[in-house]
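Asker: My questions concern the predicted model and sequence given below.
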Amino acid sequence: MKRLTLTQLKNICLSIRESIELNKSKTNLFKEFPQGCCRDASLIVGIILKKMGAIELVYCRRDFDLHYKSHAWLEYNSFIIDITADQFDTTIPNVIVSRTPIMPFHQKQHEEPLTFSIAGMDAIDLLKDMEIIEGALSPKFSS
């Protein structure tokens, strides 16, 4: 079982974020990225990280309440991994990989093992988008 380091996680997440930003016009689910894309972005990041050996990923989410909109992110080896947090505030880093919650909305209410079934009815579109995004990744990060 391979453990990815903080530096490796950040570099991989930055590369995925860049690939999404450069290719969002070609996708079905990421046209408004990062707005409203936290679930799908988390799934893509998680699937790519799993291919790289990070199998202990947990999908986390917080539901809408009076203080925060709903949000989703990943946790791995006690790291919070979030490539869409800046959708709420542009002063937030666009890629978060941290052992400490940077934002209050990272106080999870729900967690579950990372599986593709989380995508629900969007699974086919997500698979198509993932091919585009993963295909555009730097060769050192593609599986």
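Answerer: That came through fine. These figures come from a predicted structure and were not determined experimentally.
Asker: all contacts plus neighbour counts: C-alpha atoms, from now on.
Answerer: Will do.
Asker: start to end distance for stretch 58-70?
Answerer: With C-alpha to C-alpha, to the nearest Å as the measure, stretch 58-70 spans 17 Å from end to end.
Asker: next one: it to chain centre, how far?
Answerer: Average the C-alpha atoms of stretch 58-70, do the same for its chain, and the two points are 15 Å apart (C-alpha atoms, centre = their mean, to the nearest Å).
Asker: Ok, stretch 16-23 next?
Answerer: Here the centre of stretch 16-23 is set off from its chain's centre by 12 Å, with C-alpha atoms, centre = their mean.
Asker: The structure to be compared is supplied as follows:
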Amino acid sequence: MTKETLAHFLLQSLPFFERMRESGLPFMSRFPLSSCEPSSAIVAVALAKRFPESEIVVVKAYSSNGVSGHFWVEIDGFVVDATAHQFDGFSGPIVQKMPSPLESTFPFMHRMSIEAAMLGMSEIDYSPGLVKMLGSELLEEVESRTRVAG
């Protein structure tokens, strides 16, 4: 796994998420704002399908006062954050070696399996089946873009 491979994947994912603004799904209408939980779960599912041998977790992180939070994906020692650009100081999504640059803002972290992240999504009206379907659609779109570009 390389940073370049993941960065390419994430770059090719952006049009999918930008279209999700019109989907009517909760928390996606203002992507990247307030959409880190569903975006991270969908990215994690797509990455797991694309890289089945990789170790992937979804990180749920909180600020020191516990008021605000953020989600991102960790895969094989890299941070993949599709919505980092909702925060000051970031012009786009990030892919970099761990740790996340947002750990100083959100120092209390819980790492969970993709399955646990999908189950947690039911609290915001996303069934695990819907997250899996969206992850599959994202992967199909990224692979299609890659084939056309190649």
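Answerer: Structure's in. What do you need? Predicted model, so just to flag it, every value in this text is computed and none were measured.
Asker: Pull out the buried positions in the longest helix belonging to the second structure.
Answerer: Ranked by number of residues, the top helix in the second structure under DSSP state H is helix 128-149. By neighbour count, and taking 16 or more other C-alpha atoms under 10 Å as the criterion, the buried residues in helix 128-149 of the second structure are 128, 131-132, 134-136, 138-139, 141-143.
Asker: which among the residues you listed gets closest to Ala44 of the second structure?
Answerer: When these are compared for distance to Ala44 of the second structure (C-alpha to C-alpha), Gly135 comes out closest, at 7.6 Å.
Asker: Tell me how far that closest one lies from Val43 of the second structure.
Answerer: Here Gly135 of the second structure is placed at a distance of 6 Å from Val43 of the second structure (C-alpha to C-alpha).
Asker: Now the residue most central in space within the first structure. Nearest residue, chain neighbours left out?
Answerer: A centroid search over the first structure (C-alpha atoms, centre = their mean) returns Ser42, at 2.5 Å, as the residue closest to the centre. Beyond its immediate neighbours in the sequence, the residue positioned closest to Ser42 of the first structure (C-alpha to C-alpha, 6 or more residues apart in numbering) is Trp73, lying 5.5 Å away.
Asker: surely the one you found meets Ile80?
Answerer: Yes: assessed by C-alpha atoms under 8 Å, Trp73 of the first structure is found in contact with Ile80 at 7.2 Å.
Asker: More neighbours: those two, which one.
Answerer: With other C-alpha atoms under 10 Å as the criterion, Trp73 of the first structure and Ile80 differ in neighbour count, and Trp73 comes out ahead with 27 against 19.
Asker: you'd agree that one is in a strand?
Answerer: Yes: assigned with DSSP: H, G, I helix; E, B strand; the rest coil, Trp73 of the first structure falls within a strand.
Asker: residue ranges for the helices of the first structure, please.
Answerer: With DSSP H as the definition, the first structure shows helices at residue ranges 6-23, 38-51, 123-135.
Asker: which of those is buried the deepest?
Answerer: Stretch with highest mean neighbour count among these: helix 38-51 (a mean of 21; mean count of other C-alpha atoms under 10 Å).
Asker: In the second structure, which residues correspond to that helix?
Answerer: Taken onto the second structure by TM-score structural alignment, helix 38-51 of the first structure occupies residues 36-49 there.
Asker: who touches the matching stretch?
Answerer: Contacts made with stretch 36-49 of the second structure from outside it, assessed by C-alpha atoms under 8 Å, 6 or more residues apart in numbering, are listed as 17, 27-28, 54, 56-58, 70-73, 81-83, 114, 117-118, 121, 131-132, 134-136, 138-139.
Asker: picking that back up, the helices of the first structure: which one's closest to Gln107 of the first structure?
Answerer: When those are ranked by proximity to Gln107 of the first structure, the top entry is helix 38-51, at 15.0 Å, counting by C-alpha to C-alpha.
Asker: Relative to the second structure, what is the average displacement of the closest one?
Answerer: In the superposition with the second structure, the aligned residues lie an average of 0.7 Å away from helix 38-51 of the first structure, counting by mean C-alpha distance after the TM-score superposition for the first structure.
Asker: All set now, cheers.
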